[in-house]
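Visitor: Sharing a sequence plus its predicted fold:
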Amino acid sequence: MNVLGVGRSSFRTAVAALRNTQTSRALATTARPYVPPASLEHVAPPRPRRSRIKTKPESSAFFTGRAGYYDSIDSLESAIHHSQRALKNLHLLPLPAFAKEALPPLQTVWKTKEDMSELLSAKLTTSRYRRVTGLLGQLNDHRRVADVGGYAELSSGLSSVLETFERDNKDAVLARGIRKPVKFDEYGRSYTVGKRKESAARVWIIPVKQRAAPAPTETQAASPDFGTVDPISIDSDPTAAVSMTEVLVNGMPLAKCFPLPADRERIIRPFRLTGLLGAYNVFAIVRGGGTTGQSGAVAHGIAKGLAAHVPDIELILKRSKLIRRDPRMVERKKTGLAKARKRYAWVKR
């Protein structure tokens, strides 16, 4: 009898018995414990799960993250399509180039990019903002055509759409570039304000009234004497206006207030360009700045006053850039430089 074989078989039997014991213990510990039914009388039964009903989004662009932006684009494009089709049916489109240029302008001021983003509930980039304003411009062109064609109903419908995207202070923004009209007093004097650099001038312009020559008497008409001329006495008629042109600045004559010829020429330039030299008297009060700024401010005020007295010369003064204030200012000094642009001399040692 083989002793080694008997030992191996007994070892295998012992290992198998040990494995069965571990398996039975594991199953015994992981099995569901027994709970008596009497202990579950006061326990509420579990609620059944309710199936959630998913509703369909109102907007087709809901999952894009910019539903307000894309919905507005769709609505504007549909409005352009319908208005264009209506104008074509009314034989108002397409218009030739000369007819488009003749249309009266309808100035609009759209909301800023930030306000438009708040309106559409989506952050707008520059390209998206330009796309929205481009579509609004097309609608505005259709409104202009409808206004000229006399179709008030179509024009009012487009206006209601465009007013949503316009600024609240539209009138105030459009009035910024409009110059206020110059007012005249009971004596025909105009009052204007001119500015240049740090100087500001108040200018009064009075037209020169030429006094009519006295009518000749019968004796003078019978025997005219061309060798002698009777002087016109101002004291004889106190209501007569002086026919001599005078420019007073701060109560002083022009030559005394501005010794430099360039400053005097700058003040007289509006009169020379318009051919009105000697037609008006000028009284100015100027404050601030130097002689260059003060002379430019007086010239600016004179140009505005002359344009008010003679509207035909306004185009000449505009082309000469005299009505608009000169925006140039003195450039500030830079650190490390002698002046604004002048540098110190560099010497190699």
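Guide: Here it is on my side, so go on.
Visitor: use CA for all of it now, contacts and neighbours both
Guide: Will do.
Visitor: Give me the distance between the two termini of stretch 327-334.
Guide: 21 Å (C-alpha to C-alpha, to the nearest Å).
Visitor: Now that stretch: buried residues?
Guide: By neighbour count on 16 or more other C-alpha atoms under 10 Å, the buried set for stretch 327-334 is empty.
Visitor: Kindly report the same for stretch 181-201.
Guide: For stretch 181-201, a neighbour-count test (16+ other C-alpha under 10 Å) marks 184, 189-197, 199-201 as buried.
Visitor: Now render these as a markdown table, adding distance to Leu135.
Guide: Shown next, in a markdown table, are the buried residues of stretch 181-201 (distance: C-alpha to C-alpha, whole Å):
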| residue | distance to Leu135 |
| --- | --- |
| Phe184 | 45 |
| Arg189 | 49 |
| Ser190 | 46 |
| Tyr191 | 45 |
| Thr192 | 42 |
| Val193 | 42 |
| Gly194 | 42 |
| Lys195 | 41 |
| Arg196 | 42 |
| Lys197 | 42 |
| Ser199 | 45 |
| Ala200 | 45 |
| Ala201 | 46 |
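Visitor: got the residues you listed as JSON lines, with secondary structure and distance to Lys304 columns?
Guide: Listed next are the buried residues of stretch 181-201 as JSON lines, based on DSSP: H, G, I helix; E, B strand; the rest coil; distance: C-alpha to C-alpha, whole Å:
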{"residue": "Phe184", "secondary structure": "strand", "distance to Lys304": "13"}
{"residue": "Arg189", "secondary structure": "coil", "distance to Lys304": "13"}
{"residue": "Ser190", "secondary structure": "strand", "distance to Lys304": "9"}
{"residue": "Tyr191", "secondary structure": "strand", "distance to Lys304": "9"}
{"residue": "Thr192", "secondary structure": "strand", "distance to Lys304": "7"}
{"residue": "Val193", "secondary structure": "strand", "distance to Lys304": "8"}
{"residue": "Gly194", "secondary structure": "strand", "distance to Lys304": "8"}
{"residue": "Lys195", "secondary structure": "strand", "distance to Lys304": "11"}
{"residue": "Arg196", "secondary structure": "strand", "distance to Lys304": "14"}
{"residue": "Lys197", "secondary structure": "coil", "distance to Lys304": "17"}
{"residue": "Ser199", "secondary structure": "strand", "distance to Lys304": "16"}
{"residue": "Ala200", "secondary structure": "strand", "distance to Lys304": "14"}
{"residue": "Ala201", "secondary structure": "strand", "distance to Lys304": "12"}
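Visitor: also this one, for the comparison:
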Amino acid sequence: MSDNDTVQSLSDLKDLTGDAPEATETPNEPQQPAAPLRDQELDAQGRAYATGRRKDAVARVWLKPGSGKITVNGRDQEVYFARPTLRLVIAQPFQVAGRAGQYDVVCTVTGGGLSGQAGAVKHGIAQALSKYEPALRSAVKAAGFLTRDSRVVERKKYGRAKARRSFQFSKR
């Protein structure tokens, strides 16, 4: 390029600086992962442990390879979470990771209602899955399952009927 030429694209800029890629490089070379993989975190029994939280519910989750059986507070998931929508919520991390039916889950849940408990179990399963298979972390994180949903019920204030509702106004 001569002195009076203008730069039209980034490739022209690379040619000027001498940073243009060599012709000997092949474009099909495997790319290095952007983030380093984390270490696998297992306990003495070969299980991954994680804690999940949602609203007032806290779930302690242990994950190990198996046939896909999920046990909640000593009961099967169909018995504990009778509503199919809650069972679908629990299965979401496995669906996103493509690992449905490959892991057994044992968890204990306390606090909150059934919906919050299902969300806590989902959060715990996602955390434990990323600890057992660190390569799945990006897929589970992209789906938003590793982030704790921090929405909780607003507290009741004095001088109010509920958190924001006023008492009924009486004109007379």
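Guide: The structure has been received and is ready for your questions. Only a predicted model underlies this, so the values are computations on that prediction, with no experimental measurement involved.
Visitor: After superposition, what's the TM-score here?
Guide: Once superposed, the chains reach a TM-score of 0.67 (TM-score structural alignment, normalised by the length of the second structure), with 136 aligned residues with a C-alpha RMSD of 2.7 Å.
Visitor: residues contacting the residue nearest to the spatial centre of the second structure?
Guide: What sits nearest the mean C-alpha location of the second structure, by C-alpha atoms, centre = their mean, is Phe145, with 2.1 Å. If you count contacts by C-alpha atoms under 8 Å, 6 or more residues apart in numbering, Phe145 of the second structure has them with 93, 122-123, 126.
Visitor: again, 6 Å this time
Guide: Contact analysis of Phe145 of the second structure by C-alpha atoms under 6 Å, 6 or more residues apart in numbering lists 123, 126.
Visitor: quick check, it in a helix?
Guide: No. The assignment for Phe145 of the second structure (DSSP: H, G, I helix; E, B strand; the rest coil) gives coil, which keeps it out of a helix.
Visitor: any idea how far it lies from Ala44 of the second structure?
Guide: Counting by C-alpha to C-alpha, the separation of Phe145 of the second structure from Ala44 of the second structure is 26 Å.
Visitor: Mind naming the longest helix for the second structure?
Guide: For the second structure, the longest helix by residue count, based on DSSP state H, is helix 114-132.
Visitor: quick one: what's aligned to Gly52 of the second structure in the first structure?
Guide: If you follow Gly52 of the second structure across to the first structure using TM-score structural alignment, you land on Gly194.
Visitor: doesn't Ala303 make contact with that match?
Guide: No. Using C-alpha atoms under 6 Å, Gly194 of the first structure makes no contact with Ala303, being 8.8 Å away.
Visitor: Would you check the span in the second structure matched by the helix or strand hosting Ala172 of the first structure?
Guide: Taking DSSP states H and E as the criterion, Ala172 of the first structure maps to helix 170-174. Using TM-score structural alignment, helix 170-174 of the first structure lines up with nothing in the second structure.
Visitor: Kindly report the same for stretch 262-279 of the first structure.
Guide: By TM-score structural alignment, stretch 262-279 of the first structure lines up with residues 85-102 in the second structure.
Visitor: which parts of the matching stretch are buried?
Guide: So for stretch 85-102 of the second structure, counting by 16+ other C-alpha under 10 Å, buried means 86-87, 89-94, 96-97.
Visitor: before we move on, what about stretch 133-144 of the second structure?
Guide: Neighbour-count burial for stretch 133-144 of the second structure [16+ other C-alpha under 10 Å]: 133-137, 140-141.
Visitor: Quick check: end-to-end length of that stretch?
Guide: End residues of stretch 133-144 of the second structure are separated by 17 Å (C-alpha to C-alpha).
Visitor: Would you mind measuring from the counterpart of Lys321 of the first structure in the second structure to Arg87 of the second structure?
Guide: Using TM-score structural alignment, the partner of Lys321 of the first structure in the second structure is Gly144. Going from Gly144 of the second structure to Arg87 of the second structure by C-alpha to C-alpha gives 18 Å.
Visitor: nearest residue to Gly124 of the second structure other than its sequence neighbours?
Guide: The shortest distance from Gly124 of the second structure to any non-neighbouring residue, by C-alpha to C-alpha, 6 or more residues apart in numbering, is to Gly52 (3.8 Å).
Visitor: okay but that neighbour is in contact with Trp62, surely?
Guide: No. Judged on C-alpha under 6 Å, Gly52 of the second structure makes no contact with Trp62 at a distance of 11.0 Å.
Visitor: which stretches of the stretch 1-150 of the first structure form strands?
Guide: Taking DSSP state E, counting those that start in this stretch, the stretch 1-150 of the first structure contains no strands at all.
Visitor: same thing with the second structure?
Guide: 48-54, 57-65, 70-72, 75-76, 103-110 (DSSP state E).
Visitor: can you list those strands in JSON lines and add distance to Ser170 of the second structure?
Guide: Shown next, in JSON lines, are these (distance: least, C-alpha to C-alpha, whole Å):
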{"stretch": "strand 48-54", "distance to Ser170 of the second structure": "39"}
{"stretch": "strand 57-65", "distance to Ser170 of the second structure": "40"}
{"stretch": "strand 70-72", "distance to Ser170 of the second structure": "50"}
{"stretch": "strand 75-76", "distance to Ser170 of the second structure": "52"}
{"stretch": "strand 103-110", "distance to Ser170 of the second structure": "43"}
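Visitor: Go through the ones you listed and name the closest to Ser150 of the second structure.
Guide: strand 48-54 (7.0 Å; C-alpha to C-alpha).
Visitor: quick one on the thing from earlier: which residues touch the residue nearest to Gly124 of the second structure?
Guide: Contacts of Gly52 of the second structure by C-alpha under 6 Å, 6+ apart are 58-59, 120-121, 123-124.
Visitor: And it, how far from Arg60 of the second structure?
Guide: 7 Å.
Visitor: Next, count neighbours for the nearest residue to Val106 of the second structure once chain neighbours are set aside.
Guide: Closest residue in space to Val106 of the second structure, ignoring its immediate chain neighbours: Thr71 at 4.8 Å, by C-alpha to C-alpha, 6+ apart. Applying other C-alpha atoms under 10 Å, we find 19 residues neighbouring Thr71 of the second structure.
Visitor: can you check the one 4 residues further on too?
Guide: Other residues within reach of Arg75 of the second structure, judged by other C-alpha under 10 Å, total 14.
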